[in-house]
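**Q** Quick one, structure for this:
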Amino acid sequence: MMQVSALVAMAVAMGVYQGVNPSMGWLYATARGLENRSVKSLIDGGVKFAWGHYLGMNVVLLPMAWLLALTRLHPMLLMPWIGATLMVYGLLKLRSPGHPRLLNRVSPLRVSRWSFVMALTHCGSPLMMISPLLGLVMVSQAGAPAATNLATTLQGYTLLALGISAAMALPQLLISLAIAMAVYSRLGLKALTRYWLNFDLGWSIIFILMGAMAVGM
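**A** Alright, predicted model coming up:
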């Protein structure tokens, strides 16, 4: 149970970090609220952004979960490869931190679609969530009877994938909405000129560190 709590806490912590990141929703939500002078527009923008991100994660995590269920492959065999991929991705982001050109082809007005593509091509949240998913699958395999049928395994792994995605997306949504509301109602746009951090740099470093941990396992 302790291991499960640690894996879920890892996903939640990443969601909190992404929620604080301006490019992950709250800046857009604030802009929508100020543009329409409406809290409803602010919340709508934040929810649509988080929904696109959640879908982007599951496009990667669900097939991974199904592959593990169908092959009965032990997740530990994938850890070194996932870890190496995380480190390479982090290094590439350090070298080229800008948005990929593919995002330019998606209209910013289509918020959920833009967030979906951003999750897959720029921030890498789906890739980041593979390690916690593999950990949860390992815990599930250790506690499941050897004779567990395929349908039950598929259902269980599907719920794990959906759950670990939600464990990141919900904190991201709540934190981004809280910050957007604070800027909208209290701090104002002047706060954006006073307080600004490079969250993408920290995100890249987290990729490298998590990759090293996965390889070390």
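**Q** drop to CA atoms for contacts and neighbour counts, all remaining ones
**A** Noted.
**Q** mind checking the SS state of P97?
**A** Three-state assignment for P97 (DSSP: H, G, I helix; E, B strand; the rest coil): coil.
**Q** Can you tell me the closest non-neighbouring residue to it?
**A** D200 (7.3 Å; CA to CA, 6 or more residues apart in numbering).
**Q** go on, L170?
**A** Closest to L170 by CA to CA, 6+ apart is G15, at 7.2 Å.
**Q** gap between the one you found and M87?
**A** According to CA to CA, to the nearest Å, G15 stands 19 Å off from M87.
**Q** Contacts only, for the closest residue to I205 other than its chain neighbours.
**A** Setting aside the residues directly before and after it, I205 is nearest to G90 in space (CA to CA, 6+ apart), at 6.4 Å. G90 is in contact with W203, S204, I205, I206, F207, I208, counting by CA atoms under 8 Å, 6 or more residues apart in numbering.
**Q** Buried residues, the host helix or strand of the residue nearest to L170. List them.
**A** With elements taken from DSSP states H and E, the one containing G15 is helix 2-20. Using 16 or more other CA atoms under 10 Å as the test for burial, helix 2-20 gives 4, 7-20.
**Q** what angle do the helix or strand harbouring L34 and helix 2-20 make?
**A** Using DSSP H and E, L34 maps to helix 26-36. For helix 26-36 against helix 2-20, the angle by axes from the mean of the first three to the mean of the last three CA atoms, to 10 degrees is 40 degrees.
**Q** Going by contacts, tell me the helices and strands next to the following helix or strand past helix 26-36.
**A** Per DSSP H and E, the first helix or strand lying C-terminal to helix 26-36 is helix 39-71. With contacts taken as 3 or more CA pairs under 8 Å, 6 or more residues apart in numbering; DSSP states H and E, helix 39-71 sits against helix 26-36, helix 111-118, helix 125-128, helix 130-143, helix 150-182.
**Q** Would you mind listing the buried residues in helix 39-71?
**A** 39, 41-58, 60-62, 64-66, 68-69.
**Q** Pretty sure P108 sits against W114.
**A** Yes: counting by CA atoms under 8 Å, P108 does reach W114; the two are 6.1 Å apart.
**Q** Give me the more crowded residue out of the two.
**A** W114 (21 against 13; other CA atoms under 10 Å).
**Q** here's the other one to compare against:
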Amino acid sequence: MNTATEGAALWLAVAALGAWHGLNPAMGWPLAVANGLMAHRAAALFGTLLPLAAGHLMAMAVVLLPFAAASGLLAWQQPIRIGAGLLVAAFGAWRLVNRRHPRCLARVRPTQVALWSFLMATAHGAGLMLLPFALGLCMPAAQAPLPAAAGIAAAAAVAAVHTGAMFAAGLGAAWAVYRWLGLGTLSRSWMDLDAVWGASLVLAGAASVGMAL
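**A** Now for the predicted structure:
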């Protein structure tokens, strides 16, 4: 795979993962719908989605920026990407076996939406899922290693694109339920996505390893 093709594939993966995170109810869009319905205005829906996206962005940045800043490791980009992919797959396998959520999430007050989003994304390994693909953009194999500042800028762009896709997908799902379907649809058709999420982590890890080889 040439550099341009790999770069396009990695950016597509970053955006697709963002959309998947946004559609996943565990990332919070049902909370936005509930707030919108209780307030009887769409502004409450947007007002909830924005801090949800901000918390998600922080969770991505906490994972991505330290790796991007480690300029001394860029020469080892392929082993790092492979190791990160294997770590993602292992975490996904663990999530398939253990689906319990940390108790600390239940202690976050309803008004602390951004903090809740940050903790939920971290607990689900959302940033970890994105890491191998982001490393491919921050540590290009076919080019000279990026300076630390350039790597950080690339990681910030990855987090922003990913969160933008997450926000757009979550907004689409929330608006459809708020405007047309109603929360009753969720109670009638709710499905436990923990198994799907764990499987997607395994697949994302495997895909990132394949792209790094």
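**Q** TM-score, when you put one on top of the other?
**A** For this chain pair, the superposition-based TM-score is 0.89 by TM-score structural alignment, normalised by the length of the second structure; 208 aligned residues with a CA RMSD of 1.9 Å.
**Q** what about the helix holding L34 of the first structure, distance to the chain center?
**A** 22 Å (CA atoms, centre = their mean, to the nearest Å).
**Q** Packing partners of that helix?
**A** helix 39-71, helix 150-182.
**Q** Hey, what's the angle from the first one to helix 130-143? Just curious.
**A** Angle of helix 39-71 of the first structure versus helix 130-143, following the same axes, to 10 degrees, is 50 degrees.
**Q** Run the angle between helix 39-71 of the first structure and helix 150-182 for me.
**A** For helix 39-71 of the first structure against helix 150-182, the angle by the same axes, to 10 degrees is 160 degrees.
**Q** pretty sure G36 of the second structure contacts L49?
**A** No: using CA under 8 Å, G36 of the second structure is not in contact with L49, being 10.3 Å away.
**Q** tell me the contacts of the most centrally placed residue in the second structure?
**A** A centroid search over the second structure (CA atoms, centre = their mean) returns A126, at 4.0 Å, as the residue closest to the centre. For A126 of the second structure, the contacting residues are H21, A59, M60, by CA under 8 Å, 6+ apart.
**Q** what's the distance between A106 of the second structure and Q112 of the second structure?
**A** From A106 of the second structure to Q112 of the second structure the distance is 12 Å (CA to CA).
**Q** A32 of the second structure now?
**A** 13 Å.
**Q** Neighbour count: those two, which is higher?
**A** A32 (26 against 12).
**Q** so what corresponds to that one in the first structure?
**A** In the first structure, A32 of the second structure lines up with A29, judged by TM-score structural alignment.
**Q** In the second structure, which residue sits furthest out from the middle?
**A** H40 (29.5 Å).
**Q** roughly how far apart are M118 of the first structure and M181 of the first structure?
**A** 23 Å.
**Q** What of V106 of the first structure?
**A** 26 Å.
**Q** Between those two, which is the more surrounded one?
**A** M181 (20 against 15).
**Q** where does L120 of the first structure land in three-state SS?
**A** helix.
**Q** so what's it up against?
**A** Here L120 of the first structure is in contact with G56, M57, P126 (CA under 8 Å, 6+ apart).
**Q** just to revisit the earlier point, the helices and strands packed on helix 26-36 of the first structure: which one's closest to M79 of the first structure?
**A** helix 39-71 (12.7 Å; CA to CA).
**Q** Next, the angle from the closest one to helix 111-118.
**A** 40 degrees.
**Q** Pull out the buried residues from stretch 92-101 of the first structure.
**A** Under the neighbour-count criterion of 16+ other CA under 10 Å, stretch 92-101 of the first structure has K93, L94 buried.
**Q** That stretch maps to which residues in the second structure?
**A** Aligned by TM-score structural alignment, stretch 92-101 of the first structure falls on residues 94-103 of the second structure.
**Q** how about the residue nearest to P97 of the first structure, what's its match in the second structure?
**A** For D200 of the first structure, the residue aligned by TM-score structural alignment is D194.
**Q** What is the burial count for that match?
**A** Neighbour tally, D194 of the second structure, other CA under 10 Å: 19.
**Q** mind checking which helix or strand T185 of the second structure is in?
**A** helix 183-189.
**Q** Just give me the mean distance for that helix relative to the first structure.
**A** With mean CA distance after the TM-score superposition for the first structure, helix 183-189 of the second structure departs from the first structure by a mean of 2.2 Å once superposed.
**Q** residues in contact with that helix?
**A** By CA under 8 Å, 6+ apart, helix 183-189 of the second structure touches V33, A34, V177.
**Q** what about the first one, how many neighbours?
**A** The one in question is V33 of the second structure. Neighbours of V33 of the second structure (other CA under 10 Å): 27.
**Q** doesn't W180 make contact with it?
**A** No: with contact defined as CA under 8 Å, V33 of the second structure does not reach W180; the gap is 11.4 Å.
**Q** Just give me the match in the first structure for V62 of the second structure.
**A** Using TM-score structural alignment, the partner of V62 of the second structure in the first structure is V59.
**Q** List the contacts of the closest residue to its match other than its chain neighbours.
**A** Of all residues not flanking V59 of the first structure in the chain, P126 sits nearest, at 7.9 Å (CA to CA, 6+ apart). P126 of the first structure makes contact with G56, M57, N58, V59, V60, L61, A119, L120, according to CA under 8 Å, 6+ apart.
**Q** Return the member of these nearest to G143 of the first structure.
**A** Using CA to CA, L61 comes nearest to G143 of the first structure of the contacts of P126 of the first structure, at 21.2 Å.
**Q** Name the nearest residue to that closest one, sequence neighbours excluded.
**A** A161 (5.6 Å).
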